[in-house]
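Enquirer: Quick one: sequence plus predicted model below, questions after.
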Amino acid sequence: MPHRIPRPTRRDVALAAALAGVLLPPTAVMMLLPLSSPAGPVIVALASAAHVALCWRSTRPGVVLPVVLACLAGAAAMSGLAVLVPSALLLLVALQAAAAQGDRRLALVVAVLAPCGAALLYGRDPMIARSAFGPSAWMLALLLLALCSAAVAMGLQRRAELRSARLTAEALGLERRGRQLRIEQAEAAERARIARDLHDVLAHALTVVVAQARVARFAAARPEAETALDRVEETARDALRDLRGTLRTLRSAEDARIPPPGLAEVDDLLGRMRGLGLVVDRHVQGAPRALGTATELAVHRVLQEALTNALRHGGGVLLWTEVWGEDQLVIRLSNDIPASAGSTAGTGAGLPGMRERLAAIGGALSIDADDGFTLHLRVPAPVRERSVR
């Protein structure tokens, strides 16, 4: 596939046209009037080609500089007087563009060699030598070297500005991507939290419903059946209320009017589980106190999951030891669930969620299923004045 020449920009075309309108007419006058040989029209043609090449100053600066240099060198080779024509200033524009957006090394080499070569051709031109026209060769070399050096310096400064702007744009892009990534991570964490809440609510409610439906089925028309069905209805209603409250947080945080459960609701939870037939022997040491909304919600959900598992597996008497220390709360739940049942409960979907909840608030959870089933829960509990019970 042939390489396509990039289209020049409007800005470069406008600049090339402006320079051609200013520099090319006096160049033509200088080359066509004094010279009667064919060199005059050829030099004007080469200067015109250099002006046209300048249209790609920004898109192909590494090509424009050699083309402009070749055109001006060819003109100077035909007549040393061509070094002084106004169109020779195009070399400075090409040098600046190459140093800014092209090959810096090429621009530096041309900035040193071009003035020396132009001064040499100028000094050896017979017409200039006979007429004693213009400055001496060495003065012209110094002047051209100064001009070329200034053009390269301006190009290098522009190059630094462009690089700084590019780095700033990249930094802003990275910042935007990082901000978007943090937003996505926060949304993912919120979805995971809501999923854990839904799991805890539905697992607890469905366990109660299944247990009470089993009781109702065996009780048939006895009074126990009506009691079991009442508990099914109550549990389903509570689960529906919790589910609605959780779903509100998905739609809008302002719609979430139901406060999350905490330690103050643990007694109600324990009462419901005892009413479902779970035997719990609870011992509390130390003074209970407020732990903060996030910590209390995590503890409540973990206890709800643990009691639900104990009810599901029918583990006899559940021993509950609750120790309030100076800086932490430790809860130990143990019963005589067989090792197989305890292992099943410990590897269920609820255990990773419980550990994640406690880890998020600086707590820890451990399971011991070697002899029965024991759950150790530990959370930070700094001393506060307000009591929760």
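Expert: Ah, there it is.
Enquirer: From now on I want contacts and neighbour counts done on CA atoms only, so please keep to that.
Expert: Noted.
Enquirer: so what secondary structure elements neighbour the helix or strand where Thr27 lies?
Expert: With secondary structure defined by DSSP states H and E, Thr27 is part of helix 10-32. Helix 10-32 sits against helix 39-53, with contacts defined as 3 or more C-alpha pairs under 8 Å, 6 or more residues apart in numbering; DSSP states H and E.
Enquirer: Buried residues in the helix it packs on, which are they?
Expert: Residues of helix 39-53 classed as buried: 40, 42-44, 46-48, 50-53 (neighbour count, 16 or more other C-alpha atoms under 10 Å).
Enquirer: hold the first one in mind and look at this next one:
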Amino acid sequence: MHEQTSLRWPRYRDLALAAGLAFACLLGGFQPSGHITLDVVLLLCAFAAPFTRGRWPLLTVATITAALAVCAFRPTLPTGSVALAPFAAYVARRHLPSPHRDLITAALFVGDIVALTLISPTLTALTLAERAPYIAWSVTLLTAASLFGELRRRAEETAEKELQARLERQREEFERASEEQRAHLAREIHDIVTHSLTVIVAQADGALYAGAPDNAARTETKDEALRTIAKVGRDSLKQMRGVVGLLRGAEQRPVTPLVENLDIDQLVATSRAGGLDVDCTTHGQPPAGLAPATTLAVQRIIQESLTNALKHGTGTAQLTVDWNEDNVIVRTTNPIPPRGTLPSPGTGLQGMQERASLIDGFVTAAPTETNTWVTEATIPLRRTDAPREVAQ
């Protein structure tokens, strides 16, 4: 309803303005025989001008100017010219581009003064002192109409510039949000795929090179490896479906986080099944109502730390989780070969650092002098989602 009213308002306004200009042309009545045609033309120009000014402003101003120029030679000056001349000046200042509006405005002022001073038979019969009030009044009307049109045009230009600036800011915010979302998806896919494939590869290698002395034991080892691979694959597929859900439309996007509950025991069990001997120690308990972003960050950091220990370590790792009043400290320690390849500061470590920084935490990862790799993350505890949270 509001939109329909806003669309009708310009039409009603133009109709009222057309009626006012036409009424001004009729105030003096039609002139004697021989000038009725000019009166009709002037009346039609006055009525049509409000409807054509927006679409054809130059044609509108040119038509009004031509009609006024012809009327200037009439024995009596028509009353409609008093209204049409300022209206033409208003249209020129508001709707015409530069330099057309400046040239036409100057032409209107010069033509008005020349017509009233030298051409119009009605005023040329008067003395200069008697003509001065008419000229001053006409110039004042033209000036007021020109200023009004100029102010309206500048206001519209300012509003348009502000709109363009807002649209540009929204575009930049959208691009920034898209970059953050892509980075979030990249971290999720990396954490899920890397951890799962590491376990699967370790299990496959273990089954392939199992040194069981009899066929029954060898078969049992391979069956256990296949069961672990199947379980890890199903869990990874479930998490990947959650990541893919982020790419769907808003009406299809899941409202639950990718990780609903923090399950450290399951992470440790999966890593052990992959061949990593994990010694897990937990101090304290996670608080109730832990924010989804915090839950997801702790889950992924533990997962990535154990994955790195399995890939680059010697097969053992020590995981310590300390739940404090204000934060949780996750520390993973694993031996590395004396001349082995250290974990490179690639997407895994970078992903942990980025994930922690999103909720005002931090991660450190470095080797020690005793050939031990230590990864430590400090995550603030939040019971409600923070404004910076992007994990869903």
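Expert: Received, thanks. This is a predicted model, so every value here is computed, not measured.
Enquirer: TM-score for the pair, please.
Expert: Overlay of the two chains. TM-score (TM-score structural alignment, normalised by the length of the first structure): 0.68; 348 aligned residues with a C-alpha RMSD of 4.8 Å.
Enquirer: chain center to the helix holding Thr27 of the first structure, what's the gap?
Expert: 49 Å (C-alpha atoms, centre = their mean, to the nearest Å).
Enquirer: what do you get for stretch 295-311 of the first structure?
Expert: 37 Å.
Enquirer: right, and the helix or strand after the host helix or strand of Ala188 of the first structure?
Expert: Using DSSP H and E, Ala188 of the first structure sits within helix 137-219. Where DSSP H and E defines the elements, the next helix or strand beyond helix 137-219 of the first structure is helix 223-251.
Enquirer: List the buried residues for that next one?
Expert: Neighbour count says helix 223-251 of the first structure has 224-225, 228-229, 231-232, 235-236, 239, 242-243, 245-246, 248 buried, by 16+ other C-alpha under 10 Å.
Enquirer: Which elements pack onto that helix?
Expert: Against helix 223-251 of the first structure (3+ C-alpha pairs under 8 Å, 6+ apart) you get helix 137-219.
Enquirer: what's the helix it packs on packed up against?
Expert: helix 90-101, helix 104-123, helix 223-251, helix 293-313, helix 350-360.
Enquirer: What residue in the second structure is paired with Asp281 of the first structure?
Expert: Under the alignment (TM-score structural alignment), Asp281 of the first structure maps onto Asp279 of the second structure.
Enquirer: Let me know how buried its match is, in neighbour terms.
Expert: The tally of other residues near Asp279 of the second structure (other C-alpha atoms under 10 Å) stands at 14.
Enquirer: likewise Leu145 of the first structure?
Expert: So Leu145 of the first structure, with other C-alpha under 10 Å, has 19 neighbours.
Enquirer: next one: the one 5 residues further on
Expert: Here the neighbour count serves as a burial measure; for Ala150 of the first structure (other C-alpha under 10 Å) it reads 16.
Enquirer: what's the closest non-adjacent residue to the counterpart of it in the second structure?
Expert: Under the alignment by TM-score structural alignment, Ala150 of the first structure pairs with Leu141 in the second structure. Leaving aside its chain neighbours, Leu141 of the second structure sits nearest to Pro86 (5.9 Å; criterion: C-alpha to C-alpha, 6 or more residues apart in numbering).
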